[in-house]
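> Predicted model, plus sequence, below.
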Amino acid sequence: MVRKSGQNPNRAYYDKADGMPSHYALIRKVLYPGFKIKFRLLVPYPEDQREGSRVGGCLPVSCGKFRCGVTAYTYNLFAFSHQVQCVKAKRGQYVVFPRKGEIWAFFKDRDINRSSSTNNQREYKYKVVEILSEYVKNVGVKVRSLDKVIGFVSLFQRARMTAVGTFFIKPNELHKFSHRIPSFNMTGTERKGVPAGSFELDPYALPLNPDDIWYPGKVKECMQ
């Protein structure tokens, strides 16, 4: 028995190296019995030499244009994460940009010229940011840093609207986005200590080491 995928068959796909949902896949079919999933990996489609050097170095790419790559199969339902919001462009390409209201992991430091052969990209620290505006060509996207709520593993809240907390990601800096983090908005009534308007983030989209996440409030913690 074969069941075709739904209207939006694009899913984030976990990176086997660091476990983050930083790759994309186009689900083609689900074969029954056994839940064998047929899919095609979406690979970056660089538009210029700068993007091409990043793709050629195998650095993670989560924003921009993608095209269908090789066909693969898996029985592992947990290989996939959230549904990917994208726009289908000409010649079968897919365009992915952070969208307003989403939560993304952002590389705190990332040198585009580093070679992936040294595995340096696995050592970067992350910021967690809320997307405040839709992406605009030649302008970029506005984001706000999120602070970790002390006492919780994956609960984050908005940082103060300051120069540190709110900033723009320019079009030539989109490579600093690592991956989207699925999230749920909290009302503050869930349990004691949960701030209203905070976000419960998918722990499987966060690094295993909490020290790999940088946030504005961490500076104050270190000074105490």
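Yep, that arrived. Residues are numbered from 1 along each chain as shown.
> all contacts plus neighbour counts: C-alpha atoms, from now on.
OK.
> I'd say residue 171 and residue 139 touch.
Yes - using CA atoms under 8 Å, residue 171 is in contact with residue 139, at 6.5 Å.
> Please spell out which residues along the longest strand seen in the chain are buried.
As assigned by DSSP state E, the longest strand anywhere in the chain is strand 64-74. For strand 64-74, a neighbour-count test (16 or more other CA atoms under 10 Å) marks 64-68 as buried.
> what about versus this one:
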Amino acid sequence: MLKKKFLVMTILVPGITYSWHKSFCHSWSSNDFATGQVWAVYNGKAFLPRQYTRIDDIITESQVCVTFLEPLPILDHEIDWKKENIPIVCGKFKVSGISVNLEMSQFSYLVYSVKSNDEQFYRIYPVKGEIWALYKNWNSKWKRSDYENCQCQVVQILSDLREREEITIARLEEVKGCLTFFHWKQFDGFDLTHTVSESAMIGFSHRIPAFRVPGIGRYGIPESSWHLEPIALPPKQRI
């Protein structure tokens, strides 16, 4: 179990400044890691949690030895993305031959993954309850230029692939005036939901760590809102 971390955060809302402690931050310690775990780490030009690693050893109180996982594309558009070196965050992954020592501050979250019976690969897909960034208007014909100029929408996962061959997601929108708080988006009083097939899950950009803030309603923010990790927000939505 992950050891709880406490950090005082200050969020600005028009006319209000307030702080609270949260059990969530990147001040990990050696007690948070165990050999064989899969973690997401921040990397790449956008510095988002799009790279998966397997924990091999705890080196010091601030460093961990890991081996990177690499995608195992199956469908044509997945193979094309890997050839163009576009990040793939959903699907099958295998252990690469690249091992490095990383600072614990580079780790984002512990990944839920399912190993194959012979432990040759891992299956990583969005899990019910998680918050993810999804590419807007993604389709299987996307090229590198489409990826580089894309925008993302924020969604909550409502069902798992374990339940059927697609997942249901709900569209989230920013709480007005609160750059890191998101809640369900509605149209004419109805929640905006739709399904994503397994073959289209390459359209997910990355998971965004998020948590609830009890008592936030007193500041005019819906209690059902999620507070999203600021540095994991899609680049065009970061503060």
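That came in fine, so what should we check first? Owing to the predicted nature of the structure, the values given are computational and were not obtained by experimental measurement.
> hmm, back to that, in structure 2, what range does the longest strand of structure 1 match?
Strand 64-74 of structure 1 lines up with residues 91-101 of structure 2 when matched by TM-score structural alignment.
> Against structure 1, what's the mean shift for that stretch, could you check?
Comparison of stretch 91-101 of structure 2 with structure 1 after fitting gives an average deviation of 1.5 Å (mean CA distance after the TM-score superposition for structure 1).
> What's the separation between residue 135 of structure 1 and residue 209 of structure 1?
30 Å (CA to CA, to the nearest Å).
> Mind checking which of these two has more residues around it?
In terms of neighbours (other CA atoms under 10 Å), residue 135 is the more surrounded of residue 135 of structure 1 and residue 209; the figures are 18 against 7.
> For residue 64 of structure 1, see how far away the more buried one is.
Residue 135 of structure 1 sits 11 Å away from residue 64 of structure 1, going by CA to CA.
> Tell me the counterpart of residue 124 of structure 1 in structure 2.
In structure 2, the residue matched to residue 124 of structure 1 (TM-score structural alignment) is residue 150.
> was I right about its match contacting residue 136?
Yes - under the criterion of CA under 8 Å, residue 150 of structure 2 makes contact with residue 136 at 6.9 Å.
> what's the closest non-adjacent residue to residue 58 of structure 1?
With CA to CA, 6 or more residues apart in numbering as the criterion, residue 58 of structure 1 has its nearest non-adjacent residue at 6.2 Å, and that residue is residue 116.
> List the residues that contact residue 158 of structure 2.
128-129, 167-170 (CA atoms under 8 Å, 6 or more residues apart in numbering).
> ok, back up a step: what is the neighbour count of the residue nearest to residue 58 of structure 1?
Neighbouring residues of residue 116 of structure 1 were enumerated by other CA under 10 Å; the total is 16.
> With the one 5 residues further on instead?
By the other CA under 10 Å criterion, the neighbourhood of residue 121 of structure 1 contains 20 residues.
> thinking again about what came up before, my read: the residue nearest to residue 58 of structure 1 touches residue 60, true?
No - with contact defined as CA under 8 Å, residue 116 of structure 1 does not reach residue 60; the gap is 9.5 Å.
> related to what we said a few turns ago, who has more neighbours out of residue 171 and residue 139 of structure 1?
residue 171 (15 against 12).
> Would you mind finding the longest helix in structure 2?
The residue-count maximum for a helix in structure 2 (DSSP state H) belongs to helix 76-83.
> and the spatially most central residue of structure 1, which of the three is it?
With distances taken as CA atoms, centre = their mean, the residue of structure 1 nearest its centroid is residue 179 (1.3 Å). State at residue 179 of structure 1, reduced to three classes by DSSP: H, G, I helix; E, B strand; the rest coil: strand.
> distance of it from residue 3 of structure 1?
Taking CA to CA, one finds residue 179 of structure 1 at 29 Å from residue 3 of structure 1.
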